[in-house]
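K.L.:
What follows is a predicted structure for the sequence shown.
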Amino acid sequence: MSAPREAPAVPARSGPGVSWAVLGAVSAGGALGALARYGALLAWPAPAGGFPWALFGVNVLGSGLIGALMVLVAENGRDRWAPPLARPFLGVGVLGGFTSFSTYAMDVSGLLAGGEPVKATAYALGTVGGALGGVWAAAAVTRRALGRRGGGVAGGRAA
């Protein structure tokens, strides 16, 4: 006996191509989420060399909100009460724009809940290491291309 299938994350479409309603919902939500994150980072800037509390808070809050959203609209057929565009607008759009860390946290949580602690740990550490390595490598390559030398990446908090 197989497990019940989860409802699709986006409304079904009637033919090949793109669902413009979903794209519009994701785009509008993403703009709102990104503006909210940017506003939080402007409102509570981290001092030079200080802990980035605003970004930390955004990531933790976004993770909590996406966890709550997925329970509300996806688990056990509960998405019947949610509008069809709720998941793409709120999950992918608003919370994805607010922080992509929320999706990362859900993925790690899903692996843990699925009894995959080794995969969850590898994914958690690998993603952080890969992201940091990517930032540092891209900064180094860009500096070299521009003929500059420098230390860490500066000004990335409002990105």
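P.N.:
Cool, got the structure. Numbering: from 1, shown residues only.
K.L.:
CA atoms for contacts and neighbours, from now on please.
P.N.:
Fine.
K.L.:
check contacts around the residue nearest the centre of the chain.
P.N.:
In the chain, the residue lying closest to the centroid (C-alpha atoms, centre = their mean) is residue 100, at 1.7 Å. If a contact means C-alpha atoms under 8 Å, 6 or more residues apart in numbering, then residue 100 has no contacts.
K.L.:
Against residue 115, how distant is it?
P.N.:
24 Å (C-alpha to C-alpha, to the nearest Å).
K.L.:
go on, residue 103?
P.N.:
In terms of C-alpha to C-alpha, residue 103 sits 19 Å off from residue 115.
K.L.:
put this beside the first:
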Amino acid sequence: MIGNILAVGAGGFLGSVLRYLFGQLSKFIAPGLMFPVGTFLVNILGAFFIGIAFEFFSKQGLMGSTMQLFIMVGIMGGFTTFSSFSLETVNLISSGRLGLAFIYAAGSVFICLVGVWLGKTII
């Protein structure tokens, strides 16, 4: 158990540092652009890579392994939680639970936006 916790923590550290560096790099890629390019690209890349990781670990029978936790929960979780959200939504769709996938996706986006707005307005 402690090994899994350390793997997730180490991966989270690495993913967070990568997200920060990618954000800094995006300032040079698109200077002055009034659009969050770094976050946008990080979310797309994170969703892409978590899909690859999920398929790899599933096919290898390694779901729940320390390496899977390090990469998918740690690195991808630190890089972007949007990747986990995207994977969970696609898994709901793949399992035929379209209504639940829609409720989860739309509800998550809407409620999180409301949460940010509420958080900003109470201070």
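P.N.:
The structure has been received and is ready for your questions. The structure displayed is predicted, hence computed values, not measured ones.
K.L.:
quick one, helices of the second structure?
P.N.:
2-29, 37-59, 66-68, 76-79, 82-94, 98-121 (DSSP state H).
K.L.:
any idea which of those helices is most buried?
P.N.:
helix 76-79 (a mean of 26; mean count of other C-alpha atoms under 10 Å).
K.L.:
helices and strands around that one, which ones?
P.N.:
In terms of contacts (3 or more C-alpha pairs under 8 Å, 6 or more residues apart in numbering; DSSP states H and E), helix 76-79 of the second structure is packed against helix 2-29, helix 37-59, helix 82-94.
K.L.:
Kindly name the residues of the first structure that line up with it.
P.N.:
Counting by TM-score structural alignment, helix 76-79 of the second structure falls onto residues 95-98 of the first structure.
K.L.:
Please enumerate residues in contact with that stretch?
P.N.:
For stretch 95-98 of the first structure, contacts defined as C-alpha under 8 Å, 6+ apart pick out 29-37, 58, 62, 65-66, 102-103.
K.L.:
Nearest approach to residue 121 of the second structure belongs to which of the helices and strands packed on helix 76-79 of the second structure?
P.N.:
Across those, the minimum distance to residue 121 of the second structure, taken as C-alpha to C-alpha, is reached by helix 37-59, at 23.0 Å.
K.L.:
ok now that closest one, how far from the chain's centre?
P.N.:
7 Å (C-alpha atoms, centre = their mean, to the nearest Å).
K.L.:
Kindly report the same for stretch 68-77 of the first structure.
P.N.:
For stretch 68-77 of the first structure, the distance to the chain centre is 17 Å (C-alpha atoms, centre = their mean).
K.L.:
What of stretch 20-31 of the second structure?
P.N.:
Relative to its chain's centre, stretch 20-31 of the second structure lies at 19 Å (C-alpha atoms, centre = their mean).
K.L.:
so can I have CSV of the helices and strands packed on helix 76-79 of the second structure showing distance to residue 111 of the second structure?
P.N.:
As requested, those are exported to CSV (distance: least, C-alpha to C-alpha, whole Å):
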stretch, distance to residue 111 of the second structure
helix 2-29, 24
helix 37-59, 19
helix 82-94, 14
